[in-house]
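Asker: coordinates only, sequence not included:
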């Protein structure tokens, strides 16, 4: 299901997609509906906000808390850490589901993207971008770029 925050499809509107039916029913019809929603969102907006994705709130809250603590540490101390929790495996499972949905949205077999990417090691990057109250023209920022991976899943914190 696609829910738009604004009927006029302005720049501020963003598609919101729920995976609840796909994850609970696991039917061909639920897969097709999810694929149609993703296809619409990517064709018209280039991205979407995912809800009801199956990753428990406690797992998301813990990784955000741990990352916030991590980014406050000195660089020397950061280098010794390794992420060991349920977040990575939960996101890997979500990526597997999204590959099925995207493959179907492209009119391919469910396992099309999985076959193309099965040897690629999934990677996780954690970035910290502090809140910026007022943006100026010469403000340093992340330059426009193309991700080197076929799919990017981002977890948004409460930074505005």
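Answerer: Noted; the coordinates are in hand. Nothing here was measured: the structure is a model prediction, and the numbers come from that model.
Asker: alpha carbons only for contacts and neighbour counts from here, please
Answerer: Fine.
Asker: can you give me the helices for the chain?
Answerer: 20-25, 28-44, 57-71, 75-78, 86-105, 112-117 (DSSP state H).
Asker: list the buried residues of the second one.
Answerer: It stands for helix 28-44. Across helix 28-44, burial judged by 16 or more other Cα atoms under 10 Å covers 30, 31, 32, 33, 34, 35, 36, 37, 38, 39, 40, 41.
Asker: which strands or helices does that helix pack on?
Answerer: Under the contact criterion of 3 or more Cα pairs under 8 Å, 6 or more residues apart in numbering; DSSP states H and E, helix 28-44 touches strand 15-18, helix 20-25, helix 86-105.
Asker: got another one to weigh against that:
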């Protein structure tokens, strides 16, 4: 079962200094326990307005519904991860025979070459605003992780201080899974193949379609059912490595729906992939040297090389 953590007393609507120490410790222990045992947690009462989430989903769908010829003008360059990504251009699980049946759009505020500002200015503004509020929530979650790990409280935040700027690859991604017909699908194909995320943490906003599944300790996959107003937070590989496997980056996937009625509906999600600053050296916090040091940027480059086809 995926734990639920209520962030009411440390939400974005509460001044950081107003949260009592015992409250922060309780929240930190709850989050770290979830990350140790499951790798996923639902965050409720976080302070990101639901109307803001609704708006970004609607604008995103408007963009993805535009003709391919239009979207292609904003495609991801070969030397960058930002921009539009067409169907069957990524393979998150290299062991699957075919690329994933999903579109995506990656965005960082400092990389504007693929932003559709001329044809869709409200899309660009909403993306940037949503990026910033996710960043604000991330500061608090990194604070709680540091408290739960019993390390210098400022350490993780200092390692991510360039979020939203150059020298940091934190990315907001819109995922779009178009309606499908059985004849569109290749044998063994998935919406998103089995994988774990690459960075520190991920904040996921999903619609009511569901279909996200995580790998349980017994090896079976279980659903991450949508909870209204909740953010799904999960750990990335880099944080697992950083904590010498104390915290867990859990594999997850999105399979194709079996129900024909669901197949006729599109699915959407937003992921805020949090990365340490490019030059941060990921060295085991417990000094165990379980993994050799590697820079955040070099680790990310290694991962990207396996998924873009």
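Answerer: Ah, there it is. From a predicted model like this one, the values you see are computed outputs, not experimental measurements.
Asker: returning to what we had before: which stretch among the helices of structure 1 comes nearest residue 148 of structure 1?
Answerer: Closest approach to residue 148 of structure 1 among those is made by helix 112-117 (12.7 Å; Cα to Cα).
Asker: what residues does that closest one touch?
Answerer: 96, 99, 100, 102, 103 (Cα atoms under 8 Å, 6 or more residues apart in numbering).
Asker: map the third one onto structure 2.
Answerer: This points to residue 100 of structure 1. Correspondence of residue 100 of structure 1 to structure 2, assessed by TM-score structural alignment: residue 143.
Asker: how many neighbours does residue 21 of structure 1 have?
Answerer: 17 (other Cα atoms under 10 Å).
Asker: which position in structure 2 aligns with it?
Answerer: In structure 2, residue 21 of structure 1 lands on residue 9 (TM-score structural alignment).
Asker: do you know how far its match is from residue 52 of structure 2?
Answerer: Remark: distance between residue 9 of structure 2 and residue 52 of structure 2 (Cα to Cα, to the nearest Å) = 21 Å.
Asker: how about residue 239 of structure 2?
Answerer: Relative to residue 52 of structure 2, residue 239 of structure 2 is positioned 28 Å away (Cα to Cα).
Asker: returning to that earlier point: turn the helices of structure 1 into CSV, including distance to residue 146 of structure 1.
Answerer: Listed next are the helices of structure 1 as CSV, based on distance: least, Cα to Cα, whole Å:
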stretch, distance to residue 146 of structure 1
helix 20-25, 29
helix 28-44, 15
helix 57-71, 24
helix 75-78, 27
helix 86-105, 19
helix 112-117, 18
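Asker: residue 133 of structure 1: which of the ones you listed is closest?
Answerer: Short answer: helix 57-71, nearest of the helices of structure 1 by Cα to Cα, at 19.1 Å.
Asker: next, the mean deviation of the closest one compared to structure 2.
Answerer: Average distance, helix 57-71 of structure 1 versus aligned residues of structure 2 after superposition (mean Cα distance after the TM-score superposition for structure 1): 1.0 Å.
Asker: what does that helix rub up against?
Answerer: 78, 86, 87, 126, 128, 157.
Asker: most neighbours among the residues you listed, please name it.
Answerer: Ranked by neighbours (other Cα under 10 Å), the contacts of helix 57-71 of structure 1 are led by residue 87, which has 18 neighbours.
Asker: show me the contacts for whatever residue of structure 2 lines up with that one.
Answerer: Aligned by TM-score structural alignment, residue 87 of structure 1 pairs with residue 130 of structure 2. The contact partners of residue 130 of structure 2, by Cα under 8 Å, 6+ apart, come to 52, 56.
Asker: try the one 3 residues further on
Answerer: By Cα under 8 Å, 6+ apart, the residues touching residue 133 of structure 2 are residue 48.
Asker: repeat that for 10 Å
Answerer: Contacts for residue 133 of structure 2 (Cα atoms under 10 Å, 6 or more residues apart in numbering) come out as 12, 47, 48, 49, 52.
Asker: map those residues onto structure 1 and name those still in contact.
Answerer: Comparing the contacts of residue 133 of structure 2 with structure 1 on both residues aligned by TM-score structural alignment, their matches' Cα atoms under 10 Å, the contacts found in both are 47, 48, 49, 52.
Asker: show me what the first one lines up with in structure 1.
Answerer: The one in question is residue 47 of structure 2. Per TM-score structural alignment, residue 47 of structure 2 is aligned with residue 54.
Asker: I'd assumed residue 19 was in contact with its match.
Answerer: Yes: counting by Cα atoms under 10 Å, residue 54 of structure 1 touches residue 19, with 7.9 Å between them.
Asker: overlap in contacts of those two?
Answerer: residue 94.
Asker: more neighbours, these two?
Answerer: residue 19 (22 against 15).
Asker: wait, doesn't that one sit right on residue 32?
Answerer: No: taking contacts as Cα under 10 Å, residue 19 of structure 1 lies outside contact range of residue 32: 11.7 Å.
Asker: what are the ranges of the strands in the stretch 151-300 of structure 2?
Answerer: 171-177, 192-195, 201-206, 212-215, 221-223, 231-235, 252-254, 267-274, 281-282, 294-295 (DSSP state E, counting those that start in this stretch).
Asker: any idea which residue sits dead centre in structure 1?
Answerer: Structure 1 has residue 153 as the residue nearest its centroid, 2.2 Å off, counting by Cα atoms, centre = their mean.
Asker: alignment lookup: it to structure 2.
Answerer: Match for residue 153 of structure 1 (TM-score structural alignment): residue 203.
Asker: who are the contact partners of residue 154 of structure 2?
Answerer: 139, 142, 143, 146, 147.
Asker: ok, these in structure 1: which stay?
Answerer: Shared with structure 1, among these: 139, 142, 143, 146, 147 (both residues aligned by TM-score structural alignment, their matches' Cα under 10 Å).
Asker: what residues are up against the closest residue to the fourth one other than its chain neighbours?
Answerer: Here the nearest residue to residue 146 of structure 2 in space, its sequence neighbours aside, is residue 153; by Cα to Cα, 6 or more residues apart in numbering that works out to 5.2 Å. By Cα under 10 Å, 6+ apart, the residues touching residue 153 of structure 2 are 142, 143, 144, 145, 146, 147.
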